[in-house]
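give me a 3D structure for the following:
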Amino acid sequence: METKDSKRMNRRAFLKALGDGSARLAGASAIAGTVAALAGCGPKHRESTAAAPGEVPTDKMTYRTNPHTGDRVSLLGYGCMRWPTRPRSDGKGDEVDQETVNELVDYAIGHGVNYFDTSPVYVQGLSERSTGIALSRHPRDKYFLATKLSNFSNYTRENSLAMYRRSLEELQTDYFDYYLLHSVGGGTGIPLVRARYFDNGMMDFLLREREAGRVRNLGWSFHGDVRVFDYMLSLDIPWDFV
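As a prediction, the model looks like this:
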């Protein structure tokens, strides 16, 4: 398994490392997202039971333990892209059904889920606030929180910084367990990635945020051109997860 000290990792080596299973993370609404080399966040102290090799228990949650931090992350994560909505009382569009969201989060945590993945653009921009309300009712050390820099339509430095800071406020937290560059690989490929995250200085900012502890793990999600995937892995950046 490559570690955060590795400078380069090609796609073949990366995919082989994923198959080794020594540091995996399940996230988003499907069981997705894999830790390549986690760093930064202290261990969570949730009680869990490990299955024997090859065994998949059906009566308890399965966890993956990050060998670098000791984090025990639930194999099944909760994606917050489809929170239930209902018509507003004033007839002006929809709103999140917060009571139902609270019940869903309580049920998930009660059954061992401890990884929650959201974004500023989910549920027409309402997901982070709703997720923050539901999760803030639980101790902060009982769950891992993931969100993204989803600066698709406006990737100026000013707007990107505002989005980052708004995520902290909406999610009622002072740090992110996992923070992702959202959906690299689409559009014009590498030029778009550079415009969204590098040319505007946001990558330097996020690396400083990781040093300060406000981003515990820094990574990215991928949709699109595999050349962008290879490009991201070729950068001299110690990514924590993908």
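
use CA for all of it now, contacts and neighbours both
OK.

where's the residue nearest the centre of the chain, which helix or strand?
Centroid check for the chain by Cα atoms, centre = their mean gives Ala146 as the closest residue, at 3.3 Å. Taking DSSP states H and E as the criterion, Ala146 maps to strand 144-149.

show me what that strand is packed up against.
Contacts defined by 3 or more Cα pairs under 8 Å, 6 or more residues apart in numbering; DSSP states H and E place strand 144-149 against strand 115-117, helix 157-170, strand 178-184.

could you redo the last one with a cut-off of 10 Å?
Where contact means 3 or more Cα pairs under 10 Å, 6 or more residues apart in numbering; DSSP states H and E, strand 144-149 is packed against strand 72-74, strand 115-117, helix 127-135, helix 157-170, strand 178-184, strand 218-222.

adding mean neighbour count and distance to Lys16, write the ones you listed out as TSV.
Shown next, in TSV, are the helices and strands packed on strand 144-149 (neighbours: other Cα atoms under 10 Å; distance: least, Cα to Cα, whole Å):
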stretch	mean neighbour count	distance to Lys16
strand 72-74	25	21
strand 115-117	26	24
helix 127-135	22	34
helix 157-170	16	33
strand 178-184	23	21
strand 218-222	21	18
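
please give me the structure for this one as well, since I'd like to look at both together:
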Amino acid sequence: MMDKNKINRRGFLRALGVSGAAVALARCGAKSEEKASDAPAGTASPKKASGEMTYRTNSVTGDKVSLLGYGCMRLPTLPESRPDGDNIDQETVNRLVDYAMEHGVNYYDTSPAYCKGFSERAMGVALSRHPRDKYFIATKMSNFSPDTWTRE
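Model prediction:
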């Protein structure tokens, strides 16, 4: 005799799928923090203009961070390297950062391992041309060996 409290694999997956669909449907109707604060309680929030950046508010600091971040793993390069091995096209990086800032991106993600160690420096140059309180930058530790620039 089968216990009513036990569930087989198929039943579990069915329940998981139904609950996942319910959560997805509920999230579709959820408002972002910024949108929810713009509208009075019980009213529909106004739609954002096409192309306008969406921000999330840090509940601890109150900082508004762009939902879209700028990843710095693949920066544009020049065909030839300078004597120090850096071949990042700084002028193009500056223009790309300016464009991102103009369109509301204020979160930048880099690492010492990106672009053979030159990503952080290039982003520092590009971002230093903007007020420091207008952007957030994240960097991380990596497991890349500077000797080989591989993950091995």
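
re the thing from before, okay, the helices and strands packed on strand 144-149 of structure 1 in JSON lines with distance to Pro84 of structure 1 next?
Output for those, formatted as JSON lines (distance: least, Cα to Cα, whole Å):
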{"stretch": "strand 72-74", "distance to Pro84 of structure 1": "23"}
{"stretch": "strand 115-117", "distance to Pro84 of structure 1": "16"}
{"stretch": "helix 127-135", "distance to Pro84 of structure 1": "10"}
{"stretch": "helix 157-170", "distance to Pro84 of structure 1": "18"}
{"stretch": "strand 178-184", "distance to Pro84 of structure 1": "23"}
{"stretch": "strand 218-222", "distance to Pro84 of structure 1": "24"}
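
out of those, nearest to Val228 of structure 1?
Closest approach to Val228 of structure 1 among these (Cα to Cα): strand 178-184, 7.2 Å.

which residues of structure 2 does that closest one align to?
Using TM-score structural alignment, strand 178-184 of structure 1 lines up with nothing in structure 2.

remind me what the helix or strand that that strand is followed by packs against, helices and strands.
Downstream of strand 178-184 of structure 1, the next assigned helix or strand under DSSP H and E is helix 190-193. Judged by 3+ Cα pairs under 10 Å, 6+ apart, helix 190-193 of structure 1 is in contact with strand 178-184, helix 226-234.

for helix 190-193 of structure 1, buried residues please.
Across helix 190-193 of structure 1, burial judged by 16 or more other Cα atoms under 10 Å covers Ile190, Leu192, Val193.

now it, how far from the chain's geometric center?
21 Å (Cα atoms, centre = their mean, to the nearest Å).

stretch 99-115 of structure 1 too?
17 Å.

try stretch 71-88 of structure 1
12 Å.

stretch 138-149 of structure 2 too?
With Cα atoms, centre = their mean, you get 20 Å for stretch 138-149 of structure 2.

so where do the helices sit in structure 2?
Counting by DSSP state H, structure 2 has these helices, from start to end: 9-28, 33-38, 90-102, 119-127.

against Val123 of structure 1, how distant is the residue of structure 1 most remote from its centre?
Residue farthest from the centre of structure 1, counting by Cα atoms, centre = their mean, is Asp90 at 34.3 Å. As defined by Cα to Cα, to the nearest Å, Asp90 of structure 1 lies at a distance of 19 Å from Val123 of structure 1.

kindly report the same for Arg227 of structure 1.
Distance, Arg227 of structure 1 to Val123 of structure 1, using Cα to Cα: 30 Å.

of these two, who's got more company?
Neighbour tally, Arg227 of structure 1 and Val123, criterion other Cα atoms under 10 Å: the higher count belongs to Val123, 19 against 13.

right, and the more buried one touches Val96 too?
Yes. Contact criterion Cα atoms under 10 Å: Val123 of structure 1 and Val96 qualify, at 8.2 Å.

spit out the residues that contact these two alike.
Arg82, Trp83, Pro84, Thr85, Ser130 (Cα atoms under 10 Å, 6 or more residues apart in numbering).

what number of residues lie near the aligned partner of the third one in structure 2?
With the correspondence set by TM-score structural alignment, Pro84 of structure 1 lines up against Pro76 in structure 2. Residues lying near Pro76 of structure 2 (other Cα under 10 Å) number 16.
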